[in-house]
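Asker: this is the structure alone, sequence omitted:
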């Protein structure tokens, strides 16, 4: 896919991995719709990249009507949807059972609803719009969905139960969704990040940060959002990449703690 002139939806696009991907897409000539709930951050991105290139929709990804209206709005503003990146997500730290009691169901469901249900919710409405596109290549391709999981979906640590379940679900959706959408010319892939340096890491003590860096096999550092964005661009551009979950993690394998 040639990204010039294409239209991308990026959930969680106002910060972190999503913001880096928005910037990478615009640099390639794409128009981008940010789906987020942080309007101030989104406006900063728009100020840097231009209102002609980037739009903002205040979206709760787990809410059906919120997503449907926003996706309709993207088509009204930019004319189509060719790419959908799902980065929006939340985490939690709670064991199945601890001295405080059992894992609260509300906390579990909140993570599942945002990370797993939200990813599915945005993907299905984006796919519906992609199916309306004229083919953009000789293979009959019409679009690509790029979801975001985590190595926690494969090697969840103590206290990551809800987060790991949600990300494992995203990994599990990848191939069936790719098969579901093949007849429409829509590819589906999932990025599986390791430890990526987002603003969250600015708040932890240096000793803890160094310990995290040292847990990575090579290169012995945290990944950068720009490296996730680079992979997103590659996935979008490579028309033969489909149904894959790609780890970007410096060969780390997470231990129980």
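Answerer: Perfect, I can see it now. Everything quoted here is computed from the prediction, not taken from an experiment.
Asker: CA atoms for contacts and neighbours, from now on please.
Answerer: OK.
Asker: next structured bit after the longest strand along the chain?
Answerer: Longest strand in the chain, counting residues (DSSP state E): strand 186-193. Following strand 186-193 in sequence order, the next helix or strand is helix 206-214 (DSSP states H and E).
Asker: distance of the residue positioned nearest the centre of the chain relative to residue 185?
Answerer: Centroid check for the chain by C-alpha atoms, centre = their mean gives residue 87 as the closest residue, at 2.4 Å. Remark: distance between residue 87 and residue 185 (C-alpha to C-alpha, to the nearest Å) = 22 Å.
Asker: what does residue 135 give?
Answerer: Noted for residue 135: a distance of 8 Å to residue 185, by C-alpha to C-alpha.
Asker: okay, one more to line up with it:
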């Protein structure tokens, strides 16, 4: 799919992987709407596009955000789900069992939120005229290598990201007759604001664990893969690891 002139939506667009992806899509000629819980931050990042406040886990909020993006740019053909949270908690900690509400919130934001935007953008793209090759849209969600090798304290996060992996193929199969492709990216350790807030020696240690290149991933490298997925019509139903051959240990 040629990106120039298309309407795109990026969730979690105010920072990290989402901000880098929004910039890359804009530079490739897309009209980009950045959705984020922090609407002001999203607007500040929206160079040449628009920023919209959105709680991806809330149906009404997402529906309103999609409608506003469509009003500004037309119905989206590209969706990139980057919104997510990653609190750490043991199933049984020093104070007893983990909070069920906290576990459910991670699932709600990371997995349900991704599905929420997927269903809305797919519904809009389904009514558009097909492009060259019959394509109508592309959806890329963000999984994680934690989906495969979740560490101690990552039960909720790993479960939510494993859900993204499990969602990708059936969604691709279901949306295929509509000309909508669905993929996911499973990043390793990336230099997002959460990690860049750690002491430098900790960042260096994390980066050294990556076989090659022995460093933290760069958000721009995630964005490059998003663009490659959008442009390559044979990429469909796949979760692609982007981790420098890293395999996480238990701790």
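Answerer: Yes, it's here. No experiment lies behind these values; they were computed from the predicted model shown.
Asker: pretty sure the residue nearest to the centre of structure 1 is in contact with residue 13, am I right?
Answerer: Yes: using C-alpha atoms under 8 Å, residue 87 of structure 1 is in contact with residue 13, at 7.4 Å.
Asker: now the strands for structure 2?
Answerer: Listed in chain order, the strands of structure 2 (DSSP E) span 7-11, 31-36, 50-53, 78-81, 92-93, 96-97, 137-142, 180-187, 239-242.
Asker: rewinding a little: who's more crowded, residue 135 and residue 185 of structure 1?
Answerer: residue 185 (20 against 15; other C-alpha atoms under 10 Å).
Asker: which residue in structure 2 aligns with the more buried one?
Answerer: Using TM-score structural alignment, the partner of residue 185 of structure 1 in structure 2 is residue 179.
Asker: residues touching that match, list them.
Answerer: Residues near residue 179 of structure 2 by C-alpha atoms under 8 Å, 6 or more residues apart in numbering: 126, 130, 134-137.
Asker: how about 6 Å then?
Answerer: Applying C-alpha atoms under 6 Å, 6 or more residues apart in numbering, we find residue 179 of structure 2 in contact with 134-136.
Asker: against residue 152 of structure 2, how distant is it?
Answerer: Separation of residue 179 of structure 2 from residue 152 of structure 2 (C-alpha to C-alpha): 40 Å.
Asker: ok, now residue 66 of structure 2?
Answerer: 36 Å.
Asker: quick one, which of these two is more surrounded?
Answerer: The neighbour count for residue 66 of structure 2 versus residue 152, taken as other C-alpha under 10 Å, is higher for residue 66 (24 against 14).
Asker: where along structure 1 do the helices fall?
Answerer: 16-27, 39-49, 64-78, 105-112, 118-130, 161-181, 206-214, 225-237 (DSSP state H).
Asker: which of these sits closest to residue 98 of structure 1?
Answerer: Evaluated with C-alpha to C-alpha, the helices of structure 1 place helix 161-181 nearest to residue 98 of structure 1, the distance being 12.6 Å.
Asker: give me the distance from that closest one to the chain's centre.
Answerer: Taking the mean of its C-alpha atoms, helix 161-181 of structure 1 sits 12 Å from the chain's own mean (C-alpha atoms, centre = their mean, to the nearest Å).
Asker: and that helix, what's buried?
Answerer: Residues of helix 161-181 of structure 1 classed as buried under the neighbour-count rule (16 or more other C-alpha atoms under 10 Å) are 161-171, 173-175, 177-178, 181.
Asker: with stretch 110-128 of structure 2 instead?
Answerer: For stretch 110-128 of structure 2, using 16+ other C-alpha under 10 Å, the buried residues are 110-118, 120-122, 124-126.
Asker: before we move on, what about stretch 183-202 of structure 2?
Answerer: Applying 16+ other C-alpha under 10 Å to stretch 183-202 of structure 2 flags 183-192 as buried.
Asker: thinking again about what came up before, overlap in contacts, residue 135 and residue 185 of structure 1.
Answerer: In contact with both residue 135 of structure 1 and residue 185: 141-142, using C-alpha under 6 Å, 6+ apart.
Asker: list the contacts for the nearest residue to residue 54 of structure 1 once chain neighbours are set aside?
Answerer: When the adjacent residues along the chain are set aside, residue 54 of structure 1 lies closest to residue 32, with 4.8 Å between them (C-alpha to C-alpha, 6 or more residues apart in numbering). By C-alpha under 6 Å, 6+ apart, the contact set of residue 32 of structure 1 is 7-9, 54.
Asker: identify, from those, the entry nearest to residue 154 of structure 1.
Answerer: Relative to residue 154 of structure 1, the closest of these is residue 9; by C-alpha to C-alpha it sits at 26.5 Å.
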